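Peer 1: model the following, please.
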Amino acid sequence: MTTTTLRPQPVRTASSPPPDGPGRAFRPDIEGLRALAVTAVVAYHAHLGVRGGYVGVDVFLVLSGFLITGRLLRDLPDGGLPALGRFYAHRVRRLLPASTLVLVTTLLAARFLGPPLDSDQTAAYGLHAALSVLNRRLATLQVDYLHAGTGALSPLTHYWSLGLEEQFYLGWPLVVLVVARLLRARVRGALLVLLVGLVAWSAWRSAVVTAADAGPAYFWLTTRAWELGVGALLAVALPRLERLPHRLTGPLSVAGLLVVTASCFGLSDRTVFPGTAAWLPVLGTAAVVAAGCDGRAGAEPVLAHPATQWVGRRSYSWYLWHWPLLVLVPVPADGAGALVGRAAVALASLAVAAAAYRFVEQPARAATWSTARWLAFAAGATLVSLVTATAVLVLPPDVTGPGAAATVPSLPRDPVAAATTLSGLARSSLGATSVPVNLTPALRDAADSVPPTTRNGCQAPYLALTQGDCRYGDPSARRTVVLFGDSHAEQWLPALDRLGRDEHWRVVSWTKAACAVADVPVFNETLQRDYTECDTWRAATVARIAALHPDLVIASQSEGNAPPEVSPALFAAATVGTLERLRAAGVPRVAVVGEIPTPGVDVPACLAAHLDDVSACTFERSRALPFPDRHAAVASALARAGIPVLELVPLLCGETRCPVVVGDLLVYRNESHVTVPWSLYLTPVLRPLLDGAAP
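Peer 2: Take a look at the predicted model:
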């Protein structure tokens, strides 16, 4: 996705080859590939039907490897360390003025114009982007680039690719310099061997890591370096490529362009990527570049079209500007208006990019500053970015509610009275107008209102196959209850932990992210593959529970953690089947906490945008269950099996709508999970599940 490979019109010297010769200083076919790549990326981000447009990144990486390595081979062997300094100054001149402008502008726009709760994340991303390490941050956070929608990502996420390239070019020029000094006469041969090894190792690692966990694999340099390496191989092999016969280069160029185009439309969010699938755009780009070395390749008339060249010259600025605008400019959420709105923003970003190219990129490239001055500029620009990001981070928008301080009455210990009180509160809370000043947790803290198991590994992450003992409640108690399921089970641990301490139960929490109780195959969107870890974990955990001999198992699950093709009847049978296996293994009693009313929108973000209108974030009871047919089928199957269920929708919703704030308590921490204070508040409602199992 990075356009750090954007190449200005060259300043020719006496040693430069003629523009129309084999070693052309300017390559219109490469400019055309830039245009294709950035258009694909923008169309993909704007959801304009280019399902695999993210492969534009791969095109840019190959082009970058080719152009930058070619420059290094041209300058470093004779220039030594001074040439290395000029190389870095050249990259600063080409890249940093535009990227710093966009970074600082986006940080300020996010602070004053964007969603109030997003400024923290944007500022944190800005700090990493300024230091060219955002890709590492995203990989560490397990960000799922291909499946997080526009609104779920920071307006600076696209800086990951700039950081990845800069990390590569911190070390690669030094390698070229050392090889050139040691093996001056055989520099290309030595680099060829090194690059073949790099490409082979990185491509292998990309395939292995992507197969295991595609989300982080998308960002790591180690899984992407081979794409830069392919471009570098082309630069090393340039003397031979220039001698390719036209009868070969013409068809090769056309075929390469077709492969890249087919990748843009043939791949999709369901493709396991990068992995082996990235070879399609990489080889397609390599074919066009290799064929274009003779200056007469077959695809050049298309790639060299004036309109294509115009976009190609502005591709770097367009790449920088399009994503912040798509994220920050509000458009309709769905329908024809959404499509038109996104297309309009994409085109507007091109207009902004054209202005940035004219007034930022071109003046910077025309500047005749010394190497030292450009390197000083780099330090200053980085400092400005860091200071701006830090200021946004420490001075976030105020999202304190303007409403009067509120309270919520304690629920009675008696379960019937508790249920009656709770349903009454659900109805009366729908009349709230403003967010109370003492909202708990505060909106800015809501995302972190998670059970301890989220942080200590007892909520098994995607790749984990087991977890520790994970004991809560009264660890020395004789009675044991196991909490079993996915994150919709985990959210009840705070309540069960308190119940365990109060009622002397040992609580064991064994849950796994996105892994339902129902024994059905799952395709994990984040991993971009079948979620086999879920099947393995579920079977192993059922065996662990049986070996533990608990008095009670409480299960809960998201009814969305199964693919659409799983029918309600099959999902219900698979749910009961898992619980029956526990019974057959000797567990005396199992119970189920039913699905919570699900708002489907990020409630804290909604409230932060509607501090004076809480009702704007409430939701219809008729839509409280995203999968009503599955829910009904599961409820019916559990009733037939004699497994008790605590149904929550009647308790947490009014007659027609469901509240998101009750008294001073924030109910939801995101779009589908409750906060820790709300879980604790519902402790009396969950008490009958334990009382029914007491000896």
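
Peer 1: CA only for contacts and neighbour counts going forward, please
Peer 2: Will do.

Peer 1: tell me which element residue 580 is part of?
Peer 2: Secondary structure assigned from DSSP states H and E places residue 580 in helix 568-584.

Peer 1: tell me which other helices or strands that helix touches.
Peer 2: Using 3 or more Cα pairs under 8 Å, 6 or more residues apart in numbering; DSSP states H and E as the contact test, the elements touching helix 568-584 are helix 532-548, strand 590-593, helix 628-641.

Peer 1: among those, which comes closest to residue 410?
Peer 2: Using Cα to Cα as the measure, strand 590-593 is the one of those that comes nearest residue 410, at 21.1 Å.

Peer 1: what sits up against the one helix or strand residue 139 maps to?
Peer 2: For residue 139, the host element (DSSP H and E) is helix 134-140. With Cα atoms under 8 Å, 6 or more residues apart in numbering as the test, helix 134-140 has contacts from 125, 128, 157, 159-161, 163-164, 215-220.

Peer 1: most packed of the helices and strands packed on helix 568-584?
Peer 2: Of the helices and strands packed on helix 568-584, the one with the most neighbours on average (mean count of other Cα atoms under 10 Å) is strand 590-593, at a mean of 22.

Peer 1: could you identify the helix or strand that succeeds that strand?
Peer 2: helix 603-609.

Peer 1: run this one through as well so I can compare:
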Amino acid sequence: MRLTNAPQLKRPPQDEPPEALARPSHWRPDIEGLRAVAVGAVIAAHIGFFYSEGGFIGVDVFFVISGFLITSLLLREIDRTGRVSLAGFYARRAVRLLPAAVLVLLATLAASWIWLPPTRMRELAADAASAALNVVNIRLAMTGTEYLNAEDPPSPLQHFWSLAVEEQYYLAWPLLLLAIALVAKRIWGGRFARRGHFHRRRMTAIAAVLVFIALASFALSVTQSAVDPIWAYFGIHTRAWELAAGALVAVAASRLRRVPRWAAALASWTGLGLIVASVFVLDERTVFPGYAAALPVAGTAMVIAAGCAPDRFGATLLLRQAPFQYIGKISYGLYLWHWPLVMIGPAILGIEEPRLRDYLLLMAAAFVLAVASFHLVENPIRTRKPLVLVPSRALAMGGALLTTALTVSLMLVMAPMPTETNEEAAEVTGNDTTVWELLDESSDVDMVPANLTPALDEAFDDQPTLYDDGCVLERDVTEVDEDDCWYGDPQGDKTLVLMGDSHAAQWFPALNQLAEASGWKLLALTKANCSLPDVEELDWKLERRYTECEDWKENAFDLLADLEPDAVVASAYDHKEVMADDPEQAWEDGWVTSVERLDEVADRVYYMADSTDLIDDVPDCLAQNPEDASVCVGDMEKAIVLPKEERQSLMDAVADAGAEVVDPIPWLCDIDQGTCPVVIGNILVYRDSNHLSARFVAELAPQIAVAIPLEAAEADTE
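Peer 2: Next up, the predicted model:
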């Protein structure tokens, strides 16, 4: 994101070439003030300031500003020379953006190493590498679409996504402008071409290309925001129109100077009002960017356009005030520093549940860091003549900074996770020793065993093979995969179906063992965040009713009607947002309806009650407490999602509907002590806060075999 401005003494436009340093007329106090408004909105949203949930639109304000300033620079260069110096353009961006960005990247990695769980370092280092390469938005979109990342805290480097979007845009836009300039010169130029006539045609061509980009990108933004909101939020394809909107204002700047002053003043205040209104009208439930982004984008474009014909009674009257001007000047650094402090600051202060006052203290620290980085790093480097006047030197400096950031990031990615214990636990073999025998004594384990399996830094990947095989379907999929998700004994005469969401999929390792040993085929019908009960639910990621889940369930029931399985194991995470006046009763009624439908098509239906949710990420907790694992042990009463009476009512209801109830809590918790261990023998029980590790579930096969006797089911059907 382009947030900085040149020193106030010279006040050149953003990314202004050296020869233009003496032209202060290009400096816009209204734009400087808009930067302050934008960064203030972003910070307010991130710290949970009163009624400012929509502050994320500050990023959209920056996109429009950047599109206007960069395009204005490029158009002046084309007017002056007839072409664009790509080396000069990228050299200027390297000098202005990279020093502060690399400083924040390295400082964030250092702070994360000291204060965050060691289990997070590899992912954070990968984030840093992708941020340095300006592809972190793509990485965030890809990891954000993975269902099992839902519980992960945001990356301290997540805010670099907006810089990545801008740089991706500016990889193509100067090249496109250069191509338009050269083609225009060949078609309309020549010795006898009139300059004014040639200039108008060239600008018309540029405007036409920008309109096409804006319309195409806006259409994608509208159509994709509801369907695939994470990719729509982070993607260049749905954000390019915002930069193009600013660029179109730059193209029209000369004509905008003719607008009557009173009309410009009215437009500027209206535009500023739209920006401010966006902060309070939009919130996290808004489908964004989509149509909603038009509100802040239009407002910003109006303020900038009105500033081409400034009036003393316009919004500049407010935006040019000293506080706005100074915050606008340091806004780039303020944007870079604030988010790492939001994410790491509470750990630095030793606060588990920070309040607004704590965040305000952290933002004061961010302000100090932004001031220091501006005066000690940003400003001295970007005004240094050897770099300003010689593009090759600036590019070399940028390359050195990027190499440093990448080297440090890759070293951290490959570094083993540090451990503080060499004590080994008794190995669970499944024969001589079982997790069941060790359960009652596991809540008092002190040391995280050195032979823990899976290892803490590998826990996230210890998931059922269903995920690698694509058999836990993504949200947008509604069709049932009836060909590729068969397991167990391929030659088996009997069929077992595992059906539900990720809390159903977690039982696959044990059920697959049983199916293979008993000569049963096993079909996995699982879908991300899709609850089996017949309810309408709100999906946390789609931020709307999860209609894809409802469609998938209907298709799954149709398949089961044709298949007529011998047994079905159904399960679901109980922590869902049900869209009903009485969500608890609707959840129970929905389970009853679904179990009755399953009972009509299957010989046996097993309802696997939900497992535990320890709320805090278990591998992270153990990594921070390697010598006292008992700190991470869960309280059984808090770990069971539903209240005791409500859970019992649900189990009784599904039993009356025809299902055999399997309660896994005795396998996971010490009932007498009321605790839920996280390490049993040398086995890690949880891969995150609420999903069991595949290794642990595999060791539960003997217990599950008693609760779900496939041999008995086979005998009953003869």
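
Peer 1: thinking again about what came up before, which part of structure 2 lines up with the helix holding residue 139 of structure 1?
Peer 2: Under TM-score structural alignment, helix 134-140 of structure 1 corresponds to residues 136-142 of structure 2.

Peer 1: and that stretch against structure 1, how far off on average?
Peer 2: Taken over the aligned residues, the distance from stretch 136-142 of structure 2 to structure 1 averages 1.6 Å (mean Cα distance after the TM-score superposition for structure 1).

Peer 1: what of stretch 161-172 of structure 2?
Peer 2: Using mean Cα distance after the TM-score superposition for structure 1, the mean distance for stretch 161-172 of structure 2 is 0.9 Å.

Peer 1: Validate this expectation: residue 521 of structure 2 resides in a helix.
Peer 2: No: counting by DSSP: H, G, I helix; E, B strand; the rest coil, residue 521 of structure 2 falls outside a helix, being strand.

Peer 1: list the buried residues for the match of helix 134-140 of structure 1?
Peer 2: Burial within stretch 136-142 of structure 2, assessed by neighbour count using 16 or more other Cα atoms under 10 Å, is assigned to 136-141.

Peer 1: which among the helices and strands packed on helix 568-584 of structure 1 is found nearest to residue 337 of structure 1?
Peer 2: Nearest of these to residue 337 of structure 1, taken as Cα to Cα: helix 628-641 at 28.7 Å.

Peer 1: distance between that closest one and the chain's centre?
Peer 2: Relative to its chain's centre, helix 628-641 of structure 1 lies at 34 Å (Cα atoms, centre = their mean, to the nearest Å).

Peer 1: which SSE is immediately downstream of that helix?
Peer 2: Remark: after helix 628-641 of structure 1, the chain's next helix or strand is strand 645-646, criterion DSSP H and E.

Peer 1: the next helix or strand after that following strand maps to which residues in structure 2?
Peer 2: Sequence order places helix 649-652 as the next helix or strand after strand 645-646 of structure 1, per DSSP H and E. On the basis of TM-score structural alignment, helix 649-652 of structure 1 is assigned to residues 665-668 in structure 2.

Peer 1: so which residues make contact with stretch 508-524 of structure 2?
Peer 2: Outside stretch 508-524 of structure 2, the residues within contact range by Cα under 8 Å, 6+ apart are 464, 466, 471, 485-499, 505, 694-695, 697-701, 704-705, 710-711.

Peer 1: neighbours around the equivalent of residue 414 of structure 2 over in structure 1, how many?
Peer 2: Alignment note (TM-score structural alignment): residue 414 of structure 2 maps to residue 394 of structure 1. Using other Cα atoms under 10 Å, residue 394 of structure 1 is surrounded by 11 other residues.

Peer 1: check contacts around residue 593 of structure 2.
Peer 2: Listed by Cα under 8 Å, 6+ apart, the contact partners of residue 593 of structure 2 are 533-534.

Peer 1: what's it aligned with over in structure 1?
Peer 2: By TM-score structural alignment, residue 593 of structure 2 lines up with residue 577 in structure 1.

Peer 1: go on, residue 569 of structure 2?
Peer 2: Using TM-score structural alignment, residue 569 of structure 2 pairs with residue 554 in structure 1.

Peer 1: quick one: contacts of the host helix or strand of its match?
Peer 2: Per DSSP H and E: residue 554 of structure 1 is located in strand 552-556. Residues outside strand 552-556 of structure 1 that contact it (Cα under 8 Å, 6+ apart) are 480-486, 488-489, 517, 587-595, 689-690, 693.

Peer 1: if any of those residues are buried, put those into a ChimeraX selection.
Peer 2: Typed into ChimeraX, the line below selects the buried ones among these, using 16+ other Cα under 10 Å:
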select :480,481,482,483,484,485,486,488,489,517,587,589,590,591,592,593,594,595,689,690,693
